[in-house]
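Asker: task: produce atomic coordinates for the following.
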Amino acid sequence: MSLRRPLGPLLSKVTYRRWVYLILGGAISVPYLLFAAILIPSLVPVVASASNAAVFGLVAAFVVTIASSFIPAVRALEGVAVRELLDDPVPGVVFGPASGWPVRLRSSAMYLLHVAGGFGISLVSLLVPVGFGFSVAAPFTGRIELSAGSPIVVPKGWVSAWIPALFLLGIVLLAYVAWAVGGVLRRCSVALLGLSAADRITQLERRTEQLAERNRLARELHDSVGHALSVVTIQAGAARRTLRTDPEFTEQALGAIEESARAALDDLDHVLGLLRDEAAGRAPQAGLAELPALLSATRLAGADVEAEVRGEALIADVPPVVSRETYRILQECLTNALRHAGKVPVTVLVEVGEDRLDLRVSNRLGGVSVPGRDGGGRGLRGMAERVEVLGGTLSAGLADERWEVVVTVPWGKRR
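Answerer: A predicted model of the protein is given here:
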C-alpha cells in the first residue's frame, strides 16, 4: 500500500493519455518550426547576421501560430483532444464556432499552451530514449557514438554504468513530468475552455425552454389522445350494444371511432415530429378554426352539444398560440364531460372580442365515467397551466347542479 501512491502516476492510464496529448502538441508544432527553418535561409541575405535571422524567423513562426489558433477548426481539434485525452474536464461545452472574442482568446491561449508544452515534452521524450540507446553500450565499449568519427570516450566497466542508468531514470521521471504537465494543462482547460457565466445562463435558459416544450407536448398528447380514446371507448361500447339491432347507428359509431383515431394519430405524428426535429411532423396545429370538426366528433360520440360562437369574424385575428390553447382547453372540457358525465347535454359558448376571448362550457352531472378509468386529475391542472401561460383566468366547479368551466384569455392590443 505504501508504494501505490508514489507509483500511481507511473501505473495510471491517465498519465499516458496526458503524455499522448502533449506529444500531439509537439506534432502540431512541427509545421511552425519548419516554417521558421525555411524562412531563416531566405532572410539571411537581408538581415545583419544569421542569429538575427533565426530570431526573426522564430518570431514570425510565433505570429503564425497565434493567427492559426483563431481558426474554428483548430478550436474544434483542441476541444476533441482535451475531451478525449484529458478526461473531459469541461463537460457540456460545444467546441463549435466561437460565440465572441473572449471565447476566441481563451481558446487561443489553450492552444498555445498545448503547442508550447507539447513541444517541450516531445523534445525531451525524443532525446532521453535516444540518449539511453546510445549510452547503454558505453560500459562495455567505453565509447558513446553520438556521431561518426567523434565518439565520447568513457571508462569501461561499472565505473560508467551510471550513464545508461541515469538516462533510464530520466525515462521514468519523464512519465511523472508528463503526468504533472498534463494535469496543469487540464486545470488550464477548465479555466480557458469552460463555460462562462453568460454561457451557463444561456445553457440553463435553453434547458428551461426544452423542459417547457416537453411539458407542453405532454399536455398536447394528454388532451388530444385522451379525447380520442374517450370518444373511441364510448362509441365502441355503443356499437357493441347496437350491432344487431341498429346497423345504421353502429356504422355511425364506427365512423366516429375512425375519425377520432385518425385525428389522434395526426396529433401523435405532430408531437413525434417535434421530438425528432422532423419537418414532416410540424404541420399546423388545430385552433379555433377547427371548432366545427371538434364539435361534430363530440356529437358523433353521443353527446348533445349546443354551441354558440360570437365574434366569429375575429377568429382569424386571434394569435395562433391563443387559438391553439383555447381549442385544447375546449377539447379537454368536452373530453371530461364524456368521461365523467356520459352522454349528457353540453353547452358551449365561445365569445371572441377585440381584446379578449371568453369560453364557457357547462354540462349536467351524469355520474357516469369511462369504464376502467379513475380520472387522474390531470385535465384541470393542464387547463390551468395553459391559461396561466396565456395570462388569463380559469374557474371550474358546480353552478346550479351543473359542472361549469369558464375561461377568459386576454389578447389584442391591450393584452
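
Asker: going forward, measure contacts and count neighbours with C-alpha atoms only.
Answerer: Fine.

Asker: pull out the buried residues from stretch 203-220.
Answerer: In terms of neighbour count (16 or more other C-alpha atoms under 10 Å), stretch 203-220 has its buried residues at 216-217, 219-220.

Asker: which ones among the residues you listed map onto helices?
Answerer: Counting by DSSP state H, the part of those found in helices is 216-217, 219-220.

Asker: next, give me the two most distant ones among those residues.
Answerer: Arg216 and Glu220 (6.2 Å; C-alpha to C-alpha).

Asker: re the thing from before, pick the one among the buried residues of stretch 203-220 closest to Glu84.
Answerer: Leu217 (36.0 Å).

Asker: does the closest one really touch Val271, like I thought?
Answerer: Yes: under the criterion of C-alpha atoms under 8 Å, Leu217 makes contact with Val271 at 6.4 Å.

Asker: show me the helices in the protein, by range?
Answerer: 4-11, 13-43, 50-68, 72-85, 101-135, 138-141, 162-193, 197-241, 247-276, 291-300, 320-336, 378-390.

Asker: tally of neighbours for the closest residue to Arg386 other than its chain neighbours?
Answerer: Using C-alpha to C-alpha, 6 or more residues apart in numbering and skipping the chain neighbours, the partner closest in space to Arg386 is Glu325 (6.4 Å). Neighbour count for Glu325, taken as other C-alpha atoms under 10 Å: 22.

Asker: residue contacts, Glu325?
Answerer: With contact taken as C-alpha atoms under 8 Å, 6 or more residues apart in numbering, Glu325 is in contact with 287, 386-387.

Asker: buried only: go through the residues you listed for me.
Answerer: 287, 386-387.

Asker: tell me which of the helices of the chain lies nearest to Gly367.
Answerer: helix 320-336 (11.7 Å).

Asker: mind listing what's buried in the closest one?
Answerer: For helix 320-336, by 16+ other C-alpha under 10 Å, it's 320, 322-336.

Asker: can I get the contacts of Glu325 in TSV with distance to Ile171?
Answerer: Formatted as TSV, the contacts of Glu325 follow (distance: C-alpha to C-alpha, whole Å):
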residue	distance to Ile171
Gly287	73
Arg386	68
Val387	71
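
Asker: ok, so of these, who is nearest Val14?
Answerer: Arg386 (51.4 Å).

Asker: that closest one and Ile23: what is the separation?
Answerer: 57 Å (C-alpha to C-alpha, to the nearest Å).

Asker: here is the second sequence; please produce its structure so I can put it next to the first one:
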Amino acid sequence: MSLPPLTAAVLFAPPKWPVELRVLGFVLAFALMTVVMGAPVTARRVSVRLANGLLRAGLPAPVDTTGRHWVDRSRTSVWLVLHMVLGGAVTAVSFVAALGAVAFPSVWLGGEERMAVFGLSLRIGEGWRGAWALLPAVGCLALAVAGTLGGAAVLRALAPVFLGHRLGERLAAAEERMNLLAQQNRLAQELHDSIGHTLTASTIQAAVAVELMGTDPAGARRALNSIEETSRAAMDDLDHVLGMLREERPSTAPRPTLADLDPLVEGVRGTGAELAVEIRGDLARVPATVSREAYRIVQEGLTNAMRHGGRGGIRLRTTVRDGWLEVELTNPVGTGAPVRQRPGGRGVEGIKDRVRLLRGETRAGVVDTAGGDAREALWRLLVRIPLRSGS
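Answerer: Model prediction:
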C-alpha cells in the first residue's frame, strides 16, 4: 500500500534540491497521495474488509451517510497513513531481526571468530565456545514475532477509531435495520394473507368436492382442480416471500393489484360462495402502492367472510371518487354477535395496519339491516384510502 505514495514522494524530492525542500516535497507528496488513495468510497470498504480479515477487528460494514463522505474519507486517509507507517516499521524490524537470526549462526558455523553488528565488533569464538551465537539468533526470531504481533495489536486497537461507525452511521445503521424489520413484517403479513386465503378456499372446495363426489363427479373434479391451482399459486407466493426473507434475489414477478381482482373473485366463486362484485370509478387512477395493498385487503376480507360467515350473500364494492379509494365488503353472519377471529388470527387487525400505513380509515363490525332482526345482521368492512398521501 505504501508503494504508490512513496513513489510519488521520491519523484517530488529530487536529489538536486536542498535538503529542506526535499524533506518538504517528500512529506507533502506522501500526504497528498495518501489522501487521494483514501478519497474513493470503496477505499474505506476495502480497508474494513482487510481489517476484519487480517486483524479480526470485527468492524461493521460502512453505511452510506449522504453529505458526510468527507469525514469518512479523512478518517480513511489517516488510517492509511498509520497503517503504512506502522506497517513499514514492523517490516523493517522483522527484516533486520530475520537477518540477525541468520547471520549469527552463519558466522559461527563459518568458522569466523568475529562479526560486526551496528558498528560493534563481537567475538564469536571457535567450536563450542561460539555456541552462544544461537541465543541472539533465537532472540532475533522472537523480536520479529513480537514486532508482528505488536503491530497487529496496535492496528486492531486503532481500526475502530478510524474505520468504525460514527454516531451518524450508527443511527443510519439502526434506521436501516428498522426498515429491514418493517419490510420483513410486511412480507410476513402478505404471506399470512395469501396462505390464509388459499387454505380457506381449499378447505371449502374440498368440502364441496366431497358433497359432489357421488352425485356430480364432474363438479367434484372441477373443485379438486381448483384446489390444485390455488395451492400452486400459494406455493409460488411462499417461495417468493421466503426467498426475500432469506435475503436472496427476489422474484421479478409483479405483485397483484386491483386489476387482478377477476382471478381472485373467480377463485372465491369456485368454492361455491355467492359473491357479487360492483366496481365504480376507474381503478387505473389508483396509485400502484395503494392498489397492491387494496388487493391484499380485499383478499383478507374475502378470506374472513368465507371463514366466519359462510358462502352466501357476500358483496364487494370498490369505488374511486374524489381522491379516495373505498372498499366495502359485507356478508351475512346470521347472528348479531360480533365475529371472532381464530386464536392468533390477524385478519381485521392486519387490515387496519395496512390502512393505517396508507393514512386511511377502517370500519369493521356488525350492522343491523332489518330493524333488529338478528337473522339479517351483516358483517361490514369499510376501508377508505386516500389516493395521495396529502389527501
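
Asker: TM-score for this pair?
Answerer: Comparison of the two superposed chains (TM-score structural alignment, normalised by the length of the second structure) gives a TM-score of 0.80, and 372 aligned residues with a C-alpha RMSD of 3.7 Å.

Asker: picking that back up, so of the helices of the first structure, which one's packed in deepest?
Answerer: helix 320-336 (a mean of 21; mean count of other C-alpha atoms under 10 Å).

Asker: pull up the aligned stretch in the second structure for that helix.
Answerer: Taken onto the second structure by TM-score structural alignment, helix 320-336 of the first structure occupies residues 288-304 there.

Asker: residues contacting the spatially most central residue of the second structure?
Answerer: Centroid-nearest residue in the second structure, with C-alpha atoms, centre = their mean: Leu180, separated by 5.8 Å. By C-alpha under 8 Å, 6+ apart, the contact set of Leu180 of the second structure is empty.

Asker: which position in the first structure pairs with it?
Answerer: For Leu180 of the second structure, the residue aligned by TM-score structural alignment is Gln210.

Asker: roughly how far does that match sit from Gly92 of the first structure?
Answerer: 16 Å.

Asker: how many residues are close by Thr66 of the second structure?
Answerer: 7.

Asker: what distance do you get for it to Gly168 of the second structure?
Answerer: 10 Å.

Asker: cool, and Trp324 of the second structure?
Answerer: 39 Å.

Asker: what does Ala364 of the second structure give?
Answerer: Taken as C-alpha to C-alpha, the span from Ala364 of the second structure to Gly168 of the second structure is 43 Å.

Asker: hmm, back to that, mean shift between the match of helix 320-336 of the first structure and the first structure?
Answerer: Superposed on the first structure, stretch 288-304 of the second structure shows a mean distance of 1.4 Å to its aligned residues (mean C-alpha distance after the TM-score superposition for the first structure).

Asker: what residue of the first structure matches up with Trp17 of the second structure?
Answerer: By TM-score structural alignment, Trp17 of the second structure lines up with Val47.

Asker: the closest residue to that match other than its chain neighbours and Lys13 of the first structure, how far apart?
Answerer: Excluding its sequence neighbours, the residue lying closest to Val47 of the first structure (C-alpha to C-alpha, 6+ apart) is Ala53, at 6.1 Å. Using C-alpha to C-alpha, Ala53 of the first structure is found at 43 Å from Lys13 of the first structure.

Asker: go on, Arg219 of the first structure?
Answerer: 49 Å.

Asker: tell me the contacts of the spatially closest residue to Ser135 of the first structure that is not a sequence neighbour?
Answerer: Distances taken as C-alpha to C-alpha, 6+ apart place Pro164 nearest to Ser135 of the first structure, at 5.2 Å, with adjacent residues excluded. Taking C-alpha under 8 Å, 6+ apart, we find Pro164 of the first structure in contact with 131-132, 135-136, 138.

Asker: reformat those as CSV; add distance to Ile152 of the first structure.
Answerer: Below are those laid out as CSV (distance: C-alpha to C-alpha, whole Å):
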residue, distance to Ile152 of the first structure
Gly131, 12
Phe132, 14
Ser135, 10
Val136, 13
Ala138, 9
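
Asker: between these, which is closest to Ala73 of the first structure?
Answerer: Gly131 (37.1 Å).

Asker: ok, the closest one to Ile171 of the first structure distance?
Answerer: Distance from Gly131 of the first structure to Ile171 of the first structure, by C-alpha to C-alpha: 10 Å.

Asker: next: Ala301 of the first structure.
Answerer: 83 Å.

Asker: residue contacts, His69 of the second structure?
Answerer: Taking C-alpha under 8 Å, 6+ apart as the test, what His69 of the second structure contacts is Val41.

Asker: counterpart of it in the first structure?
Answerer: By TM-score structural alignment, His69 of the second structure lines up with Gly100.

Asker: residue contacts, Leu258 of the second structure?
Answerer: 283, 291-292, 294-295.

Asker: what's the match for Glu349 of the second structure in the first structure?
Answerer: Glu349 of the second structure maps onto Arg381 in the first structure, by TM-score structural alignment.

Asker: what of Met115 of the second structure?
Answerer: Using TM-score structural alignment, Met115 of the second structure sits opposite Ile144 in the first structure.

Asker: Val153 is in contact with its match, correct?
Answerer: Yes: at 6.5 Å, Ile144 of the first structure and Val153 qualify as touching, with contact defined as C-alpha under 8 Å.

Asker: the two: which is more packed in?
Answerer: Ile144 (19 against 12).

Asker: from Leu291 of the first structure, how far off is the closest residue to the more buried one other than its chain neighbours?
Answerer: Closest residue to Ile144 of the first structure apart from its sequence neighbours, by C-alpha to C-alpha, 6+ apart: Ile152 at 4.9 Å. From Ile152 of the first structure across to Leu291 of the first structure, the span is 98 Å (C-alpha to C-alpha).

Asker: and Pro139 of the first structure, by the same measure?
Answerer: Taking C-alpha to C-alpha, one finds Pro139 of the first structure at 98 Å from Leu291 of the first structure.

Asker: now swap in Ser224 of the first structure and tell me
Answerer: In terms of C-alpha to C-alpha, Ser224 of the first structure sits 13 Å off from Leu291 of the first structure.

Asker: do Gly255 of the first structure as well
Answerer: 19 Å.

Asker: also Val128 of the first structure?
Answerer: For Val128 of the first structure, the distance to Leu291 of the first structure - C-alpha to C-alpha - is 82 Å.
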